[in-house]
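K.L.:
3D model of this:
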Amino acid sequence: MPFTKMHGIGNDYIYIDCLETMPENPAELSIRMSPRHTSIGSDGIILICPSKIADFKMRIFNADGSEALMCGNGSRCVGKYVYDHNLTDKTEITLETLSGVKHLYLHVNDSTGNVDEVTVDMGLPSFDCEIIGVEFPQNEMIEKSVITSTGKLNITGVSMGNPHGVIFMEQIDNLCISAIGPELENHKMWLDRANIEFAEIVDEHTIKMRVWERGSGETLACGTGACATAVAAIRTGRAKSPVTVKLLGGDLTISIEKSSGHVMMQGSATEVFTGNYFPC
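P.N.:
All right, here's what the predicted structure looks like:
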């Protein structure tokens, strides 16, 4: 089975062209392909599929086999893949996801003829607890105290088409994210787990962030998480648009479009290698 390894600032997935054929069990395939020491290694797999309502459709399976609703970094890589592999000649495309149809704007390098960066219209964020999928007595959960094994943490719930919990802290470099991440991801307040972001304000236009992704653990980057963090920082008066979110794998630029209120995410997309996978 042909595949392409790609990453968006370190958030790496295995991309499979499914325009003609689909793998039988993509959840199991993701579990088998994702281990870093005994297989190809990735945060999961992304299937590029035909769509009846958009130019293409994206299906995302995390390393644990769970299917994700949306992946910002993955959507940028899909945009690069379909253009660079001559599946489209358009520089503005639509992409169907489980969180709705996203609009992608491809930035083509004049020298190489390939896509270097992609801007994704991530749509409207939501602080509504019902939309996020969090049990809370109020309509919104803005910097509300949550009791954990390490003490109380103030968390803000945000939906970017998938659930996020954003926590602002003074220092994130020395955070033992592998201890607190799983606990917060699986906290009983979430109806179906959540992505957890730990953010440190540098200035009103710059945020450092680490992320514990639902179904994948700590990753080098999370596009929807960067959007959720920027939106939460703006909502709580900590930041102003545009915001540069600095992740372990690189930077993303997040801005709020004034006319629509939509969140716009811009960042790089990189192809690493191609290969053939032979299931054992």
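
K.L.:
For the rest of this, base every contact and every neighbour count on C-alpha atoms.
P.N.:
Noted.

K.L.:
need the contact list for the closest residue to D55 other than its chain neighbours.
P.N.:
Distances taken as CA to CA, 6 or more residues apart in numbering put T94 closest to D55, at 5.2 Å, once the chain neighbours are dropped. T94 sits next to 54-56, 101-104 when contact means CA atoms under 8 Å, 6 or more residues apart in numbering.

K.L.:
H262 and L124 touch, don't they?
P.N.:
Yes - when contacts are counted by CA atoms under 8 Å, H262 is listed as touching L124 (4.7 Å).

K.L.:
My guess is K240 contacts H205. True?
P.N.:
Yes - counting by CA under 8 Å, H205 is a contact partner of K240 at 5.9 Å.

K.L.:
list residues touching both of the two?
P.N.:
Counting by CA under 8 Å, 6+ apart, K240 and H205 have no common neighbour.

K.L.:
related to what we said a few turns ago, going by neighbour count, which of the contacts of T94 comes out on top?
P.N.:
Counting neighbours by other CA atoms under 10 Å, L104 leads those with 24 neighbours.

K.L.:
Can you say which helix or strand has T4 in it?
P.N.:
For T4, the host element (DSSP states H and E) is strand 2-8.

K.L.:
Show me what counts as buried in that strand.
P.N.:
Within strand 2-8, the residues scored as buried using 16 or more other CA atoms under 10 Å are 3-8.

K.L.:
got it, and stretch 109-129?
P.N.:
In stretch 109-129, counting by 16+ other CA under 10 Å, buried: 114-123, 125-129.

K.L.:
Here is a second sequence; please produce its structure as well for comparison:
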Amino acid sequence: MQFSKYHGLGNDFILIDNRQSDQPLVTPAEAVKMCDRHFGIGADGVIFVLPPQNNCQYTMRIFNSDGSEPEMCGNGIRCFAQFVTELEGKEEVGKQYPIHTLAGTITPTIKGEGMIRVDMGEPELTPAKIPTTLNQGGEKVVRESLTVADKEYEVSCVSMGNPHCLVFVDSVADIDLEKIGPLFETHAVFPQKTNTEFIEVVRPDYLKMRVWERGAGITLACGTGACATVVAGVLNGKCDRTCTVELPGGCLEIEWNEEDNHVYMTGPALKVFSGNM
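P.N.:
Sure, this is the predicted structure:
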């Protein structure tokens, strides 16, 4: 089986040309083995380029490194779009790729030199649709109290097609992410588990963020998490609608557009190598 390895700010993926079948060519258990950094290729997930659905040019599915399947992945979809230019044999600046995902249609635009801009759609703020049991019956989850490991946190929740719990802190460097991340992910108030972002406001237009990803653990970057970070920052009155979000692997440019309510993410997607397995 041929594959290509890509990364978006260190969030790395194995990309497989799956256009000949509408089902992934490997099982979740096989994906776990492929993602193993000592005994496999090594990655945060395996992404499949499947045939078109719902008037989209391609379909994207992804298995996380633990074998679970998320609805969407922001860094992953940028890598997906760049991989498609490899499959098509050309990189056409300005070309858009409507992609069918479990979170709906997501549209990346090729910017050139490895940069991709993605229309991530509208954020979902309704508690039941995130989903979370926090503030049930309310319009949104902003500055809600959540107790984790006997400590009370003030959290906000956003879905970018997948669930996010966002916590503003004085310093992201002081967070014991390996310890606290799994406790947030599996907390009872998140029936489908959750991604968790800890955010430090440097300036209204510049945020630092560290992430514990549902199904993958600590990663160097999370595109949907960066989008959710800016949405939560605006809702909490802590940042502008256009921000640089600094992650351990680098920076993403995020805009929550007031006119169409869509979130736009711009960042790199770079090929590491190709091979056969």
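
K.L.:
what's the average distance of the strand holding T4 of the first structure to the second structure?
P.N.:
Here the mean offset of strand 2-8 of the first structure against the second structure after fitting is 0.5 Å, by mean CA distance after the TM-score superposition for the first structure.

K.L.:
That strand packs against which elements?
P.N.:
strand 11-17, helix 72-84, strand 270-276 (3 or more CA pairs under 8 Å, 6 or more residues apart in numbering; DSSP states H and E).

K.L.:
give me the stretch of the second structure that the second one matches.
P.N.:
Under the alignment (TM-score structural alignment), helix 72-84 of the first structure falls on residues 74-86 in the second structure.

K.L.:
mean distance, that stretch to its aligned residues in the first structure?
P.N.:
Compared with the first structure, stretch 74-86 of the second structure is 0.9 Å away on average (mean CA distance after the TM-score superposition for the first structure).

K.L.:
Strands along the stretch 101-250 of the first structure, start to end?
P.N.:
Per DSSP state E, counting those that start in this stretch, the stretch 101-250 of the first structure carries strands over the ranges 115-121, 144-148, 151-159, 163-168, 195-203, 206-213, 217-219, 243-247, 250-256.

K.L.:
CSV for those, including distance to I16 of the first structure?
P.N.:
Output for those, formatted as CSV (distance: least, CA to CA, whole Å):
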stretch, distance to I16 of the first structure
strand 115-121, 18
strand 144-148, 39
strand 151-159, 27
strand 163-168, 26
strand 195-203, 24
strand 206-213, 22
strand 217-219, 21
strand 243-247, 26
strand 250-256, 24
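
K.L.:
so T186 of the second structure makes contact with N195?
P.N.:
No - using CA under 8 Å, T186 of the second structure makes no contact with N195, being 9.6 Å away.

K.L.:
okay, the two: which has more neighbours?
P.N.:
Neighbour count, other CA under 10 Å: between T186 of the second structure and N195, N195 has more, with 28 against 15.

K.L.:
Would you mind listing the buried residues in stretch 177-194 of the first structure?
P.N.:
Across stretch 177-194 of the first structure, burial judged by 16+ other CA under 10 Å covers 177, 181-182, 184-185, 187, 190, 193-194.

K.L.:
just to revisit the earlier point, of all the helices and strands packed on strand 2-8 of the first structure, which one is nearest K90 of the first structure?
P.N.:
K90 of the first structure sits nearest to helix 72-84 of all those, at 7.4 Å, using CA to CA.

K.L.:
list the contacts for E170 of the first structure?
P.N.:
200-201.

K.L.:
re the thing from before, need the winner for burial among the strands of the stretch 101-250 of the first structure.
P.N.:
Highest mean neighbour count among the strands of the stretch 101-250 of the first structure (mean count of other CA atoms under 10 Å): strand 163-168, with a mean of 27.

K.L.:
how big's the offset between that strand and the second structure?
P.N.:
With mean CA distance after the TM-score superposition for the first structure, strand 163-168 of the first structure departs from the second structure by a mean of 0.3 Å once superposed.

K.L.:
Export the helices and strands packed on strand 2-8 of the first structure as JSON lines, with columns for mean neighbour count and distance to G157 of the first structure.
P.N.:
Shown next, in JSON lines, are those (neighbours: other CA atoms under 10 Å; distance: least, CA to CA, whole Å):
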{"stretch": "strand 11-17", "mean neighbour count": "25", "distance to G157 of the first structure": "22"}
{"stretch": "helix 72-84", "mean neighbour count": "26", "distance to G157 of the first structure": "18"}
{"stretch": "strand 270-276", "mean neighbour count": "13", "distance to G157 of the first structure": "30"}
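
K.L.:
now the ones you listed as JSON lines including distance to P137 of the first structure?
P.N.:
Below are these laid out as JSON lines (distance: least, CA to CA, whole Å):
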{"stretch": "strand 11-17", "distance to P137 of the first structure": "34"}
{"stretch": "helix 72-84", "distance to P137 of the first structure": "30"}
{"stretch": "strand 270-276", "distance to P137 of the first structure": "43"}
